[in-house]
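sequence unavailable; structure follows:
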């Protein structure tokens, strides 16, 4: 796996992106007329096109410089999903009660930050790896912890508690996050449309698994 570049794609451009999650489902038509469906990948994979986010010639140059610095599709990087970037709804404020924490990993107790979609047995739990530094709030049984009582690795999304917690305690957290992506194209097709204006019709990005 190539080195991950801890660089954030220009947020002003990502705000105008289009895209969302993709699911790989294998569908087989049976002789009975029914379908057999198999989920090929456990987690969804997000695709975006940020060409729609360009507004000025400066945006074109910013994308060009970012593309070259990443060596095209070689190195993945951080992307701010304009539709899904918080533990809560995009228009709400983060709280320490937003999401339940995952299963402990290692000693002292470490928890993988995650976001749950849906409710009940059909819910989907998405591991969150690329955290926005300083955005995490954490609570035990509804009581928010001070920042010095936990630590978060923004590169892996692992949260480590400074103190042990009682078995069965409700651990929750709120946070802001990025999506690890890479360019899904070998070249950029740049054009100048007018004085101080340009466009790149398509700039595809695809989520990578880390």
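Perfect, I can see it now. If you're wondering where the values come from, they're calculated on a predicted model, not measured in any experiment.

only C-alpha atoms for contact and neighbour calcs from this point on.
Will do.

the residue nearest the centre of the chain: which element?
The centre of the chain sits closest to residue 179, judged by Cα atoms, centre = their mean, with a distance of 2.5 Å. Residue 179 belongs to strand 177-183 when elements are defined using DSSP states H and E.

pasting the second one now:
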């Protein structure tokens, strides 16, 4: 996948709009009942970065970023300010935030995940773009300062020695969303006072 490990400017993404979407197919039966199913196992996030543009200089930054990504060709990192931590927005990540696996004495690699739970239901989201330097790891609740590494391009945690059988592996982290522009054209407006805007800058999450 064509991807640039660079993040969209934070000061512009802070004012953006967007979030997760699902795809649900609903069939209404002759009885008035309905059947619902989804072809998507995972959600997909969409954003519009245009709401974060406040100055003419922001326009130049976005246009340069768009040109360097060749429009929709190359993906990039995006900070979703509403959801970028393994914990609640008001808290700081800790090594016990998320369970990412259980040791069996042989497995040395574990994928970072974030679980969204409500009532008895939950959804486990793969985290593939952790922010370098923010990942914390614990084994059975004990923080591990060494003996492991994480690939910031995939979110895979690798241990030098496999965690023992039944050992709970947990992690805390900040993360970005892999996205791409969902357009090959930017409609830029610059008025007489040099105040500018772009009608829409759609972004869509890249799922692997």
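Great, that's in hand. This one's a predicted model, so the numbers in the text were calculated from it and none came from an experiment.

returning to that earlier point: please tell me which residues of structure 2 the strand holding residue 179 of structure 1 aligns onto.
Matched against structure 2 by TM-score structural alignment, strand 177-183 of structure 1 falls on residues 175-181.

show me the longest helix that occurs in structure 2.
If you go by DSSP state H, structure 2 has its longest helix at helix 56-68.

whereabouts in structure 1 does it align?
Counting by TM-score structural alignment, helix 56-68 of structure 2 pairs with residues 57-69 of structure 1.

for the matching stretch, buried residues please.
57, 59, 60, 63, 66, 67 (16 or more other Cα atoms under 10 Å).

now do stretch 189-200 of structure 1
In stretch 189-200 of structure 1, residues buried by neighbour count (16+ other Cα under 10 Å) are 198, 199, 200.

contacts only, for residue 112 of structure 2.
100, 126, 127, 128, 155, 156, 157, 171 (Cα atoms under 8 Å, 6 or more residues apart in numbering).

can you map out the helices along structure 2?
Taking DSSP H as the test, the helices found in structure 2 are 10-13, 56-68.

ok, back up a step: pull the distance from the match of helix 56-68 of structure 2 to the chain's centre.
22 Å (Cα atoms, centre = their mean, to the nearest Å).

just stretch 173-184 of structure 1 next, same as before
Centroid displacement of stretch 173-184 of structure 1 relative to its chain, using Cα atoms, centre = their mean, is 2 Å.

residue 27 of structure 1 matches what in structure 2?
Checking TM-score structural alignment: residue 27 of structure 1 goes with residue 26.

sorry, that was for residue 163 of structure 1
That one, residue 163 of structure 1, aligns with residue 161 by TM-score structural alignment.

ok, residue 142 of structure 2 - how many residues close by?
Residue 142 of structure 2: 13 surrounding residues under other Cα atoms under 10 Å.

how close does it get to residue 168 of structure 2?
To residue 168 of structure 2, residue 142 of structure 2 is 10 Å away according to Cα to Cα, to the nearest Å.
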